[in-house]
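Asks: Attaching a predicted model along with its sequence, questions to come.
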Amino acid sequence: MTEQELPEGCIAHILSYAATPADVATLSLVSKAFASAAEYDTVWDRFIPSDLSSFIPSSSTSKKALYLALSDNPTIIDQGKKSFQLEKQSGNKCYMISARDLHVIWGGTSQYWEWIKLPESRFEEVARLYAVCWLEISGKINTRVLSPNTLYAAFLVFKMIDANGFHHHPVMLSVGILGGIESCKNVCLDPSLEDDELNDSFRGLQRPNVRTDGWLEIEMGEFLNSGLEEDELHMKVKETTSNMWKHGFILEGIEVRPKHV
């Protein structure tokens, strides 16, 4: 029996064994029959994680349309404290932990931090730094909510507006499983600083990049989620040694997403 003689339902069943959505897209180019079968719910159902049912709205849309909706735009979950998204090419899960769901030292003291609304943020509130000399932000996420057998990286997501005080000492970023080995690195958070404004401790340090949504991000560290055990990933931002006052930093959150090497 040739491919032209196979029923579309049979072809859809074959496509449902594709490893990634990107593979489905490639196979859909084989013929019109494959392109039509690639629209079937049976193909896309396996790429939509079953544990998302609690926050996926029920609708009559196709599973492919639902998958694309989950990958094209972040879905706000956990009473506005987190966002969820699927990586379009692989179907792996991505989460962003909002500033409200992170532990911000002095975050509840109005003379140091202010909670504001920004139209460009996916969350209802972000944290704006007035002035602190002790900068420390930490967060955590359970690895069981992430995709197994996936290399992940954590990214600090923020803005710098009229920032000052970040040129005296690098900021330390760390990522690690609770009770395991923690990876640490020093970075320069302010992208506007010129080399002649920095001392030797900043030489060769990583700087943030501009995201497609306009925010800045910098990688905090990576980890391999084997999925074999339930662990807790801890992430931290810290600069407590310079004793210099810092301001102009706006925190949106920490994003945990698959990393491609």
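Replies: Nice, I can see it.

Asks: From here on, just use CA atoms for contacts and neighbour counts.
Replies: OK.

Asks: and the residue nearest to M244 when sequence neighbours are not counted, how many neighbours?
Replies: Nearest non-adjacent residue to M244, counting by C-alpha to C-alpha, 6 or more residues apart in numbering: C133, 5.1 Å away. Counted with other C-alpha atoms under 10 Å, the burial measure for C133 works out to 16 neighbours.

Asks: does C133 really touch N243, like I thought?
Replies: Yes - counting by C-alpha atoms under 8 Å, C133 touches N243, with 5.2 Å between them.

Asks: ok, which stretches of the stretch 51-200 of the chain are strands?
Replies: With DSSP state E, counting those that start in this stretch, the ranges of strands along the stretch 51-200 of the chain come out as 75-77, 82-86, 93-98, 103-104, 113-116, 126-129, 135-142, 150-164, 171-177, 182-187.

Asks: which other helices and strands contact the last one?
Replies: Counting contacts by 3 or more C-alpha pairs under 8 Å, 6 or more residues apart in numbering; DSSP states H and E, strand 182-187 packs against strand 171-177, strand 216-225.

Asks: Report the distance from the longest one to the chain centre.
Replies: Distance of strand 216-225 from its chain centroid, counting by C-alpha atoms, centre = their mean, to the nearest Å, is 9 Å.

Asks: If I take that strand and strand 150-164, what angle do their directions form?
Replies: For strand 216-225 against strand 150-164, the angle between stretch directions is 160 degrees (axes from the mean of the first three to the mean of the last three C-alpha atoms, to 10 degrees).

Asks: What is the distance between the following helix or strand past strand 216-225 and the centre of its chain?
Replies: Following the chain from strand 216-225 toward its C-terminal end, the next helix or strand by DSSP states H and E is strand 232-239. A distance of 15 Å separates the centroid of the chain from that of strand 232-239, by C-alpha atoms, centre = their mean.

Asks: So for strand 232-239, what gets flagged as buried?
Replies: By neighbour count on 16 or more other C-alpha atoms under 10 Å, the buried set for strand 232-239 is 232-239.

Asks: Tell me which two in those residues are the farthest apart.
Replies: Checked with C-alpha to C-alpha, the buried residues of strand 232-239 reach their widest spread between E232 and E239, with 23.2 Å between them.

Asks: what about stretch 162-171, how long is it end to end?
Replies: Counting by C-alpha to C-alpha, to the nearest Å, the length from the leading to the trailing residue of stretch 162-171 is 18 Å.

Asks: Including mean neighbour count and distance to D41, could the strands of the stretch 51-200 of the chain go into CSV?
Replies: As requested, the strands of the stretch 51-200 of the chain are exported to CSV (neighbours: other C-alpha atoms under 10 Å; distance: least, C-alpha to C-alpha, whole Å):
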stretch, mean neighbour count, distance to D41
strand 75-77, 18, 21
strand 82-86, 23, 17
strand 93-98, 24, 20
strand 103-104, 17, 41
strand 113-116, 16, 42
strand 126-129, 22, 38
strand 135-142, 18, 30
strand 150-164, 20, 25
strand 171-177, 21, 37
strand 182-187, 17, 42
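
Asks: before we go on, here's another structure to hold up against the first:
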Amino acid sequence: MSDSADKIYMEDADGNCSMIPQLRSASREESSDQHGSGVELTDNAKARKGMAGEESSVDRMFLVSTETALEDNTKKGGGMAKPKKQRNPPPNTMSILSLADDPVDTSSREKMLRQLRAGVLLNKRKMMYKLDLDMNNIFMILPRGLAITSGSDSSAIEVAELEAVGWLDISGKFRTVDLSPNIDYKIVLDFKMESSIYGFPVPVNFNIALPDGTKRTGTVDFAAYARGSCQNLILHKFKMSPKNVGQVEFRIYEVVTGQWKGGLVIRAVSLMPIADNCIGSHRQQGERMEDQKMEKGNWSRKQKSQNNHPQSWAILTRADAVEGSSADGLHARLEEGVLLDRKTKKYMIDAASNKNMFMVLARGFAIAWGNDTRYWTWKPDKRNREEELARLKAVCWLDIAGNLQTIDLSPETEYEIVLHVKIGRRSFGFFIPINFKITLADGTQWEDSVDLSAYAKGSWHDIALHKFKTPSNNAGEVEFRIYEHSGHWKGGLVLRGVSFKPK
């Protein structure tokens, strides 16, 4: 980690990243103490009391604004007229602003809203508070508000720009009491990929725990994102209901491989209303409404009910390229398959069941010595040259692993996990069955073996490994592993992928 000043990266309307320098952050020990109780805003009774008079003045300001609008309308119409309806900031705004690092100009509604749109720093630059266009609260937990650990190094973590660590562990907490009630929120990881990023051959894990007991686990494949880009990745969504009053906890980590890594910049972890799609900048209300009308029209116009796939739009944001402007054209394209996540996965719609289907391609596997050309080679698939096949030359230790987020699958649907493999004409060493292990999202494990010598050489085979049913909440991860560690040499196998097919 660097010893330079803290950095907040913001994104302008053109998607370019800019940097706002911060003061030096607290030590790691101080950060740990702060996170013991979470980041609290409205529980500070003294702050509430101190702002009571100011809150009253702002209330009067809103009243005068409404009365003025009423007078203007009355003059124009010559009689009673309805006042212009203005949305006011949430009732807890002044309480939150009591923790602002710098004074906020509340002399007029317009001036205060202008600052709240841009963002107000809180709690010694640990957080940023904003309002979206619908007057809902947004909170960004900035690098100074995160607990960042880099292995056994006990020195202070000054900035969230990763230079070189073998142990990545980032965590944080947030008290939800200041979120807008009855609003759907998303938890967003806001990060930048430096052009010099390295050391992320395996995905990074994340955990999220909500006050209602809901837990979300998943992975982030940083290697799938373009170098030098700013990214906003949605980790989880939840509704701010009475059940979720409490503390949200999150953790982002990779502590197993020991692989040195660097070049990643954590900008913020944000809690944003789902209707709001901007972090670094805001568009005019008219532009946003027009975009919503266009999106709604493009999706619903001339669309058959059987082609309606609500999950598809979120999934297709990860696509390398998608063709088909009409709903019918998109549906036909999805039946053929769309490559995702830098061509490591393939997303399809099963024509028979109209359910989501996925294939984790060979490039999405973690293969022992997979990048060593002495043992494995890679070549384009003749059926689709954008996909790659992994050909086993010879190894004495076979180990292949992969995973898929079940949130992408259709809920409450029975799926079959299928291995797509070719037994080469000159394959050898498979007289001992290979093992496989499936771990479902609820922790259930299934282990078995498959005798590849029983399959015809020179042919492709679809080998069913296991069946499972996705839950209604559909949150979690399915992991699979295929291995044979007896020590004898084997080769001639060609891997295409592992698919998740609806039954």
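Replies: Sure, I can see it. Since this is a predicted model, take the numbers as computed values, not measurements.

Asks: re earlier: which of the strands of the stretch 51-200 of structure 1 sits closest to V24 of structure 1?
Replies: Counting by C-alpha to C-alpha, V24 of structure 1 lies closest to strand 82-86 out of the strands of the stretch 51-200 of structure 1; the figure is 15.8 Å.

Asks: what about V24 of structure 1, which SS state?
Replies: Assigned by DSSP: H, G, I helix; E, B strand; the rest coil, the conformation of V24 of structure 1 is helix.

Asks: now swap in the one 10 residues further on and tell me
Replies: For F34 of structure 1, the secondary-structure state derived from three-state DSSP is helix.

Asks: residues touching the residue opposite the residue nearest to M244 of structure 1 in structure 2 once aligned, list them.
Replies: The equivalent of C133 of structure 1 in structure 2 is C396 (alignment by TM-score structural alignment). Contact criterion C-alpha atoms under 8 Å, 6 or more residues apart in numbering gives 485-490 as the residues in contact with C396 of structure 2.

Asks: how do those residues look in structure 1, which are kept?
Replies: Shared with structure 1 under both residues aligned by TM-score structural alignment, their matches' C-alpha atoms under 8 Å, the contacts from those are 485, 487-490.

Asks: of those, buried ones?
Replies: The neighbour-count test (16+ other C-alpha under 10 Å) marks K490 as buried among the kept ones among the contacts of C396 of structure 2.

Asks: which one among the kept ones among the contacts of C396 of structure 2 gets closest to H461 of structure 2?
Replies: Distances from H461 of structure 2 to the kept ones among the contacts of C396 of structure 2, taken as C-alpha to C-alpha, are shortest for K490 (18.2 Å).

Asks: Excluding covalently adjacent residues, which one is nearest to the aligned partner of the closest one in structure 1?
Replies: Pairing criterion TM-score structural alignment: the partner of K490 of structure 2 within structure 1 is identified as K246. Counting by C-alpha to C-alpha, 6+ apart, K246 of structure 1 lies nearest to G165, which is 4.2 Å off, once chain neighbours are set aside.

Asks: and the equivalent of the one you found over in structure 2, what does it touch?
Replies: Residue pairing (TM-score structural alignment): G165 of structure 1 is matched to G429 of structure 2. Residues touching G429 of structure 2, when contacts are defined by C-alpha under 8 Å, 6+ apart, comprise 488-491.

Asks: Repeat that for T143 of structure 1.
Replies: The neighbours of T143 of structure 1, taking C-alpha under 8 Å, 6+ apart as the test, are 225, 227, 230-233.

Asks: That one and E182 of structure 1, how far apart?
Replies: In this structure, T143 of structure 1 lies at 15 Å from E182 of structure 1, with C-alpha to C-alpha as the measure.

Asks: got it, and N92 of structure 1?
Replies: Distance, N92 of structure 1 to E182 of structure 1, using C-alpha to C-alpha: 24 Å.

Asks: what number of residues lie near D328 of structure 2?
Replies: 16.

Asks: got the contact list for it?
Replies: The contact partners of D328 of structure 2, taken as C-alpha under 8 Å, 6+ apart, are 303-304, 307.

Asks: what does it align to in structure 1?
Replies: D328 of structure 2 is assigned K64 in structure 1 as its aligned equivalent, the criterion being TM-score structural alignment.

Asks: Now do the strands in the stretch 1-150 of structure 2.
Replies: Across the stretch 1-150 of structure 2, reading from the start of the chain, the strands by DSSP E, counting those that start in this stretch fall at 7-11, 17-21, 120-122, 127-131, 137-141, 147-149.

Asks: between these, which one is nearest to S270 of structure 2?
Replies: When the strands of the stretch 1-150 of structure 2 are compared for distance to S270 of structure 2 using C-alpha to C-alpha, the nearest one is strand 137-141, at 4.2 Å.

Asks: give me the stretch of structure 1 that the closest one matches.
Replies: Aligned by TM-score structural alignment, strand 137-141 of structure 2 corresponds to no residues of structure 1.

Asks: what's the answer for stretch 61-69 of structure 2, then?
Replies: The alignment of stretch 61-69 of structure 2 onto structure 1 (TM-score structural alignment) finds no residues at all.

Asks: chain center to that stretch: distance?
Replies: 42 Å.

Asks: repeat for stretch 22-35 of structure 1
Replies: Offset of stretch 22-35 of structure 1 from its chain centre (C-alpha atoms, centre = their mean): 29 Å.

Asks: against structure 2, where does that stretch fall?
Replies: Using TM-score structural alignment, stretch 22-35 of structure 1 pairs with nothing in structure 2.
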